[in-house]
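Asker: make a model of this:
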Amino acid sequence: MTIDDSARQFLMAALSTPSPSGYEERVQAVVREYIAPHAADVRTDVHGNVIARSPSCDGPRLMYAGHCDQIGMLVSYVDETGFVYANTIGGWDPQQLVGQAMTIWTDNGPVAAVISRKPIHLLKPEERKEVVQLEQLWLDIGAADQDEARRTVRIGDPITLDLRHRPLLGDHLAGPAMDNTTGMWTVIEAFRRAATAADPLACNLYSVSTVQEEIGLRGAKTAAGSINPDVAIAVDVTHASDCPTIDKNQQGDIRLGGGPVIVRGPNMNPQVVRRLVELAEAHDIPYQLAAVGRATPNDANVLQIHGGGVATGLVAIPNRYMHSAVETISTADIDHAAELLSRFAQSLSSDDDFTPRVPVNS
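Answerer: From the prediction side, this is the model:
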């Protein structure tokens, strides 16, 4: 498979649209527009999740979850000279923010900003040895004074990195918000492929662009509450280890272009994992394996323990330089991930039993 033009345009539109946790409305409009023609129903719940549903049948309920929110900031204070200060949304390394071009997303449109600190020439010797703290950074929008700044931005306006992306060699793509626009794209594109396949689905497929994962897996909890899935697969990014300083002994051998990562461990239902591996091999879809020995820090965590329990899987997209302005992925990996999830949905029926059991060959 290769990503067709409409799916590629959807990816780039989503990557260029702001979606800090709690402020996902803009990107969710992009999601709805893309998937609506292929779904029996698309709805937005009170929390902000966008849920696409396939035509109803007597089969099991299958939920795909990919969070659309990204880390960001929000305006917390404007000082007397017109400089803007901000709180973070999600997990930031402040070193990543120094010298970045930023955008403040106001009700009247985007406002360009830069974020910086005291120049190195003016730092005292002891200051040069210190790790920069968030409190030492500010945003400059070019305002002449506090009044002009306050007329332009308001407390609580969300902020993102400049959402520009650049192609690297091969099929690599770099920029902010790969975490987790790529996972969201995967579950929505998988829905489109499964819904337009020659044979009708024998399951009830719900693909969800979830919200607020970065601040506590919140959207997946509420979406699962309304869907009550029998089976669920979350798609998120994972750390690629094919670059300097990453310890493969701990992170595994995860490569860009090596295919989607099928995760094994106690958070995952072994029958779901087995089905994913079998489908990848049957359809010549490259894949990689990773192991996580605890509850995962993503939507799979809350999906597994919803209600009386959900047969849960996790498919991950290799990502270099996570939570930075230069997150880097392979577009082949998300294409293969979407194909794998499409095949999973097409394979699912009422005959399936995901109760854990001893493997036949053990």
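
Asker: every contact and neighbour count from this point should use C-alpha atoms.
Answerer: Will do.

Asker: contacts for stretch 132-145, please.
Answerer: 80-86, 94-95, 98, 111-117, 149 (C-alpha atoms under 8 Å, 6 or more residues apart in numbering).

Asker: now, which of those residues lie within helices?
Answerer: The members of the contacts of stretch 132-145 that map onto helices under DSSP state H are Ala149.

Asker: Ser21 is in contact with Leu74, isn't it?
Answerer: No. Counting by C-alpha atoms under 8 Å, Ser21 does not reach Leu74; the two are 10.2 Å apart.

Asker: ok, the two, which is more surrounded?
Answerer: Set Ser21 next to Leu74 and count neighbours by other C-alpha atoms under 10 Å: Ser21 wins out with 25 against 22.

Asker: here is the second sequence; please produce its structure so I can put it next to the first one:
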Amino acid sequence: MMRKESLDFLQTLVNTPSPSGQERRGQRVWLNYVQAYAEETFSDAYGNCVAVLNKGGSPRLMLAAHADEIAMSVNYIDDQGFIYVRKVGGVDAAITRAQRVVIHTRQGPVKGVVGNVAPHLTKNDGERKLPKIEDLFIDIGVRKRKEAEALVRIGDPITLADEFEILRGDIAVARAFDNRIGTWAVAETLRLLAPEKKRLKAEVCAVSNIMEEVGLFGARQIAYSLKPDAALVVDVTHATDYPTVSKQQHGDIKLGAGPALTHGCCNHAAMVERLEEVAKKHKIPLQHEAISATSGTDTDVIFWTRGGIPSALISLPNRYMHSPVEVVSLKDLQYIPQLMAAFALSLKAGEQFKIKIN
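Answerer: Down below sits the predicted model:
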């Protein structure tokens, strides 16, 4: 069972809207939690947040995860007051129809629904086509543009209204586990390390970075500023243990079988090897996945910053990614801060990771 305070933190973090470029509210929740375990916390110009433990230690280890979720924004209001949208990140228009949404305005939240034409009215139109994002419209219950403009304005971010629930046992569902599970995990790592500070040689910088879903931007900023000697990145990966998903194409990743360790490209071989050693020592189950060119995560930009930061990606299996019903195992999730804390404690004073050339 997850510690109650940690579960409450996860639930609050997931339920707090944090669209790309508008992460402030979620970042405040994160900072409020980590400050109890850090010697120093701060944020930068764009809202990347950092919590530091054992300041002045060496090497400097960055634990990074992105705070933002996919979303939409107000793009156009028609004469009847219906709102058309732009996507912010990888929104699937086909599953966004008929969803309840919240528009986050300067005056507060405005509720709405994404309109969906009843099948009775389209049965003679032939096969229904998948909608594009520009086909979606939001109904906020007004009759004309002027009424809508009194409530919302162009650029206001929009998130789905779905929130955290326990589905069964340790299986949980939410709209935005991608990637609040990561920011939760780096915060929990700091909590686990705080009582072990006397044993800790490394300086640990837990990072909740912004705007991953729209271009990995926050990770580029904060990795450049912090100049870490090594980085562990936490994100979600696709669980492939449900119908219609090709394991031959996407690998064999299961819910409940532990976090996944990524091999290839941006993942530094010596760091991956150390993670495997630490996991074996602490009896933490690992799954494995391979990438070819890129991982699709912040690891892709952190590893080449400032001439190369040794990096490794740890991922939580996630069913139905980028949907209102992302499903994860909390048991899998708890292993991730345990693994990262053990990795941090394994570091020797001044240790650097290098590929040995024979």
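
Asker: tell me how they score on TM after superposing.
Answerer: For this chain pair, the superposition-based TM-score is 0.96 by TM-score structural alignment, normalised by the length of structure 2; 358 aligned residues with a C-alpha RMSD of 1.5 Å.

Asker: just the buried subset of the contacts of stretch 132-145 of structure 1, please.
Answerer: 82-86, 94, 98, 112-117, 149 (16 or more other C-alpha atoms under 10 Å).

Asker: ok, now how distant is His336 of structure 1 from Ala280 of structure 1?
Answerer: 9 Å (C-alpha to C-alpha, to the nearest Å).

Asker: should've said Thr88 of structure 1
Answerer: 39 Å.

Asker: of these two, who's got more company?
Answerer: Higher neighbour count among Thr88 of structure 1 and Ala280: Ala280, with 23 against 17, using other C-alpha under 10 Å.

Asker: could you name every residue contacting both of His336 and Ala280 of structure 1?
Answerer: In contact with both His336 of structure 1 and Ala280: Pro286, using C-alpha under 8 Å, 6+ apart.

Asker: where strands are concerned, which of the buried ones among the contacts of stretch 132-145 of structure 1 count?
Answerer: Per DSSP state E, strands hold the following members of these: 84-86, 112-116.

Asker: now those as TSV including distance to Leu276 of structure 1?
Answerer: Below are these laid out as TSV (distance: C-alpha to C-alpha, whole Å):
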residue	distance to Leu276 of structure 1
Val84	48
Tyr85	46
Ala86	42
Ala112	44
Ala113	44
Val114	44
Ile115	44
Ser116	46
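
Asker: of those residues, closest to Pro200 of structure 1?
Answerer: Pro200 of structure 1 lies nearest to Ala112 out of these, by C-alpha to C-alpha, at 47.5 Å.

Asker: for the most centrally placed residue in structure 1, give me its contacts.
Answerer: In structure 1, the centroid-proximal residue (C-alpha atoms, centre = their mean) is Asn180; its distance is 1.5 Å. Asn180 of structure 1 makes contact with 66-70, 236-237, according to C-alpha under 8 Å, 6+ apart.

Asker: wasn't it part of a strand?
Answerer: No. With DSSP: H, G, I helix; E, B strand; the rest coil as the criterion, Asn180 of structure 1 is located in helix rather than a strand.

Asker: just the helices in structure 1 please.
Answerer: Applying DSSP H to structure 1 gives helices spanning 5-15, 25-35, 125-128, 146-152, 178-195, 218-227, 248-251, 270-282, 299-304, 331-347.

Asker: out of those helices, which comes closest to His172 of structure 1?
Answerer: helix 331-347 (6.4 Å).

Asker: now the closest one on structure 2. Mean distance?
Answerer: Aligned to structure 2 and superposed, helix 331-347 of structure 1 gives a mean residue distance of 0.8 Å (mean C-alpha distance after the TM-score superposition for structure 1).

Asker: how far away is the counterpart of Ala14 of structure 1 in structure 2 from Leu53 of structure 2?
Answerer: The alignment partner of Ala14 of structure 1 in structure 2, by TM-score structural alignment, is Leu13. Leu13 of structure 2 is 22 Å from Leu53 of structure 2, where distance means C-alpha to C-alpha.

Asker: do Ile95 of structure 2 as well
Answerer: On the measure of C-alpha to C-alpha, Ile95 of structure 2 and Leu53 of structure 2 end up 42 Å apart.

Asker: more neighbours: which of the two?
Answerer: More crowded of Ile95 of structure 2 and Leu53, by other C-alpha under 10 Å: Leu53, with 22 against 13.

Asker: that one touches Glu39, doesn't it?
Answerer: Yes. Leu53 of structure 2 is within contact range of Glu39, at 5.5 Å (criterion: C-alpha under 8 Å).

Asker: map Met63 of structure 1 onto structure 2.
Answerer: So Met63 of structure 1 corresponds to Met62, using TM-score structural alignment.
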